[in-house]
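>>> this one's sequence-less:
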């Protein structure tokens, strides 16, 4: 049979298409066998119990609670004045918990390298696979992995068991949470693989036309044969366009590793900074011939850091002053559970409040938190430890410090060194060894190891004084080991210290909330003082009672003395645990000149006629409200913060007075006026012209509820969250700060109530209580999606108030 020319052409085209399809199929098949990262957050079973045999494969867990990670069992319980964690832990119960789940390992994995990664478990995590112990990880804040390959039963179900022991208390000075509170992953790799922890991407040089990045990669070969490989790297911009590529060949001996170093040029780089958080992606793959054996992606930013006492902190060659917040790891009503959306929202709130930097007090944060800082634009001081070997609480990390510090420090650096947001490493906080030879030896060993893993970032620590009997200058040898000296509540010493140590770069690593003006004056005027980090940016759980105010005549009791129950948290933050900014947050932003120009608040009337007494970390007890029932005719104090040189105060359009608010007056003033219902106006005046005003209007009787979701569309992945602000309002829609209404919440559709909370850290209500009181007219409801798409309906009801409804769509969103 002969084919015509047309038929021959058609057959040729068909064969060509089949050949192309075969190549594509071959490539995709190779890719599917390489570099899988699978979430293991779902389908865990949990029990709070001191079981002794729950690691066994055939253990009966049929009656255990089914949960989805991240999970913090402590926040699910009510506070207890007898809790062993005491006030430091927020009076939350702790104990021992067990987690179990099945893992089906398909036959295709038989020749692969299978490992399990825990991002964070608090604390003393022990892991078993099919009844075989894999190891124990004491520290609650660093990630860890175990190789499962030789223990798996392929083609059938396998049993994973995790025992979490947080029973030895107290072991923390703040709320730690309990359980597997961060994500868990399964890594499936070939015997030749890339480990993202062994990839380093640093910016070497930048110019207007190009940037040079240094890429260091470790290629691992666990196979019995020598491998001739190609390492291929593609650099993608934020639009997912490839802008640079690199290929290098390498030979890797059996059961060994090869270290590869490359320099790659990026044309016309978009530099990362808080104002322009532009990110790149490095896609790396290892190939043997045409077969891709493994691949991974690393997000990074192009930016440089330089510090000196002469020029301060330079980011990409430009001076940056650190407007900083100390932030603990909890997410308020969610406890320690590190949901990605909760971490992102936290960073967004901090940035909206004027902060451009955070110190992760006093432990490595979650990966999601650092990802959010990269994406939103927030500088990070990444802190490894609170204390060292000398213990601050009877059962803290000091017990295992000498055994574990190097492993945990390396885990932090290997995980975090490619985040452009991380600009400094911190090795400790107010460590008890700070004034002796042991402390110097520890600091020397830590800084040496850090420089071996990452020489691109300065090293710091938060250091406080030695007490009245010791000279501050005795700390000079310790500061000499650091690139940046972190002063905790000691910034007033900077002038004399600069005369004694003129090359020392200083930052206020912790400061009292009310010291904002004095500290910022030092930052603004002296280049060797590079920033101020307030304690704290956010209210947090634990360290109960810090930041309290006390009525006149009552003893001001430090938070470390006695019991402050029912207080279960710290109220020293600029922002409360629901995300609501307090008046001091606006004052700080005005002092920092970060955009806001005018704000007004009213001091809460104290019992009797005397002033409130402020504890060390307390803020003035003020509210942005002109609603004070039962105070008609009383004299109230109005605080006004202003960047304008003059402010005027009007009550019901009558001038109360005019005051100066320039820098000489620390951008603030006070007015006294008699309370009467109506409209209070603060007006900023410049060149005799009224430029801006803030208005407070007396709220009427509470009449209805308002629901304000932060997002009306979320992902149907069982992980996403919508934060719904609840407000009790009057007929005109004004928030009623006098309301303490009890509100009940009903939810329908593919979602559930993850938590309900308010800014009241002295309430006895749990964060799962429903109904629950509002506080000062506000509350927060957190909705968690399920795995199913659909419409989630939330209803809020309260006796005597008009109900409210809101709708949230859960969709199968693609990143």
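Sure, I can see it. All of these numbers come straight from a predicted model, not from anything done at the bench.
>>> every contact and neighbour count from this point should use C-alpha atoms.
OK.
>>> in this protein, which helix is the longest?
Counting residues, the longest helix in the chain under DSSP state H turns out to be helix 5-32.
>>> and it, what other elements does it pack with?
When contacts are defined as 3 or more C-alpha pairs under 8 Å, 6 or more residues apart in numbering; DSSP states H and E, helix 5-32 sits against strand 291-300.
>>> go through stretch 654-664 and flag the buried ones.
656, 658, 659, 660, 661, 662 (16 or more other C-alpha atoms under 10 Å).
>>> so which residues make contact with it?
Contact with stretch 654-664 is made by 641-650, 667-669, 671, 673, as judged by C-alpha atoms under 8 Å, 6 or more residues apart in numbering.
>>> repeat that with 7 Å
Stretch 654-664 is contacted by residues 642, 643, 644, 645, 646, 647, 648, 649, 650, 667, 668, 669 when judged by C-alpha atoms under 7 Å, 6 or more residues apart in numbering.
>>> could you do stretch 770-788 as well?
Counting by C-alpha under 7 Å, 6+ apart, 578, 716-728, 735-745, 750-760, 810 sit against stretch 770-788.
>>> could you pick out the buried ones from those?
578, 716-728, 735-741, 743-745, 750-760, 810.
>>> ok, which stretches of the stretch 201-350 of the chain are strands?
Under the criterion DSSP state E, counting those that start in this stretch, strands of the stretch 201-350 of the chain are mapped to 210-221, 227-236, 242-252, 256-267, 280-288, 291-300, 305-308, 312-315, 318-319, 322-327.
>>> chain center to the first one: distance?
In other words, strand 210-221. Between the centre of strand 210-221 and the centre of its chain there are 28 Å (C-alpha atoms, centre = their mean, to the nearest Å).
>>> then this one, side by side with the first:
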């Protein structure tokens, strides 16, 4: 026994004193809404505060109120000031080195204290920042306090959430270490035979001058070390030094959208046999090029950028988004055929970018929605009448002081992600309409290129004629056009060396919620004003935002390779920015899928155009009681050559996609209840696929379907359960609005409910939800323990339904 103990002790002593690994400290925070005098003090009594687990968004708890100063931009949800506190236990041994705390995102205006000592303030709510705790720590218990001030409203043009909404980590190192974002990996030469990998490494030394060994190991996805570079370097006292290593990688596995191969760079700093620090960086080997005539080339092959714009909220979960929610969004967009995402209009979370690397998604990462000038005042209609409000936002308040630090930090943090192929320095910026815009644009490009010269820089510009006039495009690597693809095509011939990208474009959706259809425009306009009161631009939006606009843009991109590609507005609906509607709407209408991830008809347009698997999708539904004999306009999106429509056995004819300039097919069919069958065929008339829509009878039963029936028992993974209201034969009732109640037993809980209705003011944390046009959604999370989770759904007059989800170890691939 003594020998075993001595061996164990020897093993402990041989372990490195400081690993350099991040230690997640999301658990055990105390929180309170409202300002608190002296809450940063060590001995402040926080016993009455709520205990929360990060990430945390207090705004999503609601309630929705028309009186909230966030107004429709912020989804009518509360903001204000909040405080967080946490106790940290630090050992004497750890105090011999360095201790840092890293916040991946706090919205917004965060101020941080340790043991009553103010560490700093950060206005930007989207960026990661770090503080050195070492000078103020003591052995034993220490108090970390954070004040979050999101009281200046309306503070953005979309829902931002409030709080410490991303992860918080501690990093404990020795006195010699790789600092935050201390590595930079580039691949200046790439071929299938060989790649040149250039590694830049920063090493900080808070000790006396010493010689150390720097080892850079390239490790493939299987865990095998495939290349190693070793270098002996000298570190001056109290300094940070930069070192470069060139590594040849034979027969590299390239990263692309179909095979997103990843490598790990393991950096080891040692002195003799003693390891001083280790640091790991994920990267990919790939070559990106934009050509004025050929568009985008990935590893030398032409690829159209088929992109979507995404805000960072996850609907019912707000902005405190578990990794699985992000992954589900990416999976749904990939299933639609998208290969790219624009992070509208702010830096994304590290977890989201990691997933884009893993799933082969091209990324345009955006930095600012405003520069020094806030967006123009807008008029909002409330019960008290109309009032004009102006954003109390980052741009008008903090841009001048903070833009260089914020832009630099975004690039330093994210420049090793192979998914990121371009940086965007703005979106529909006010200054672009005058000469000041060109000056700021040029400054931002210079700042960005100090930290990364390997990616293209763009700007989402709404006024291309002004950008041409003042020379704004001349300083960009990639000319971004928002909603002006006609101008881009004309400018190609005027500026033949310019490279183009559609940074934001209309999607193939109408400005209606999922599952709602209007055939009588006059009646529609009357009803829409009654349900969704808004400004007079309502009619304009209704006419311009149909799927025909999405068709037009896609045809322009497909027929003009020099356009590189485009990003539709948007992939998902999101909280806030209810344009063109106001109260009672509290979320957007732009998405190809709704707020809970259920596809709208426009989603299937992109499936038809961006995917090869044969498909047909016809709409509207086939439940039109009272319209028997009336003409129902039927529309079909398809990638088949020929489509035939049959109603109750009677054919209404075949139509060939090659026979029309449109990217859809239309039929006018007298409504008869029964079975609507849509058959997709090839040119030979052979059946490839079909869709069947049946007229549903009265709601009779509930159906449950989970996207994952096995989830990780880590208290983080999610199962999204779709709730369908069906008739006695199992047909979806597309107009059903029954209220459904949910109960959960076992090792799990409900963390969100929704239905995709932009006007539903029910709590996202409730245990019930009304169906909206036949559907609702429940989001389940484990309680951190292994076991089964039983979800039961009941409704008045409906047959109940149950589903079992196992909390254990989930299996999922890229």
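Received it, and whenever you're ready, just let me know what you need. Remember, it's a predicted structure, so these values are computed and weren't measured experimentally.
>>> that older thread, which one, of the strands of the stretch 201-350 of the first structure, ends up nearest to residue 487 of the first structure?
Closest approach to residue 487 of the first structure among the strands of the stretch 201-350 of the first structure is made by strand 322-327 (13.1 Å; C-alpha to C-alpha).
>>> so stretch 488-500 of the first structure matches what in the second structure?
Under TM-score structural alignment, stretch 488-500 of the first structure corresponds to residues 482-494 of the second structure.
>>> buried stuff in that stretch?
Buried residues in stretch 482-494 of the second structure (16+ other C-alpha under 10 Å): 482, 483, 484, 485, 488, 489, 491, 492.
>>> cool, and stretch 291-305 of the second structure?
291-299, 302-305.
>>> with stretch 262-278 of the first structure instead?
264, 265, 266, 269, 270, 271, 272, 273, 274, 277, 278.
>>> isn't residue 133 of the first structure right up against residue 127?
Yes. Counting by C-alpha atoms under 7 Å, residue 127 is a contact partner of residue 133 of the first structure at 6.0 Å.
>>> ok, these two, which is more surrounded?
Applying other C-alpha atoms under 10 Å to residue 133 of the first structure and residue 127 shows that residue 127 carries more neighbours, namely 21 against 14.
>>> you'd agree that one is in a strand?
Yes. According to DSSP: H, G, I helix; E, B strand; the rest coil, residue 127 of the first structure belongs to a strand.
>>> if I follow the layout properly, residue 682 of the first structure ends up in contact with residue 652?
No. Taking C-alpha under 7 Å as the definition, residue 682 of the first structure is not a contact partner of residue 652, at 11.4 Å.
>>> which one's more surrounded, the two?
residue 682 (26 against 14).
>>> what does that one align to in the second structure?
Checking TM-score structural alignment: residue 682 of the first structure goes with residue 678.
>>> its match touches residue 687, doesn't it?
No. Using C-alpha under 7 Å as the test, residue 678 of the second structure is too far from residue 687 to be in contact (10.6 Å).
>>> now the one residue sitting closest to the centre of the second structure, nearest residue through space, not along the chain?
Nearest to the mean C-alpha position of the second structure, counting by C-alpha atoms, centre = their mean, stands residue 312 at 4.3 Å. Closest residue to residue 312 of the second structure apart from its sequence neighbours, by C-alpha to C-alpha, 6 or more residues apart in numbering: residue 319 at 6.3 Å.
>>> matching the one you found against the first structure, which residue comes up?
Checking TM-score structural alignment: residue 319 of the second structure goes with residue 336.
>>> tell me, how many residues neighbour that match?
Residue 336 of the first structure has 27 nearby residues by other C-alpha under 10 Å.
>>> and for residue 53 of the first structure, the neighbour number?
Counted with other C-alpha under 10 Å, residue 53 of the first structure comes out at 11.
>>> ok, it to residue 127 of the first structure distance?
13 Å (C-alpha to C-alpha, to the nearest Å).
>>> same deal with residue 499 of the first structure?
Counting by C-alpha to C-alpha - residue 499 of the first structure and residue 127 of the first structure are separated by 54 Å.
>>> and for residue 291 of the first structure?
Residue 291 of the first structure sits 34 Å away from residue 127 of the first structure, taking C-alpha to C-alpha as the criterion.
>>> what's the answer for residue 444 of the first structure, then?
Counting by C-alpha to C-alpha, the gap from residue 444 of the first structure to residue 127 of the first structure is 33 Å.
>>> could you pull out the helices for the stretch 451-600 of the second structure?
According to DSSP state H, counting those that start in this stretch, the stretch 451-600 of the second structure carries its helices in the segments 464-470, 485-494, 521-531, 538-544, 547-559.
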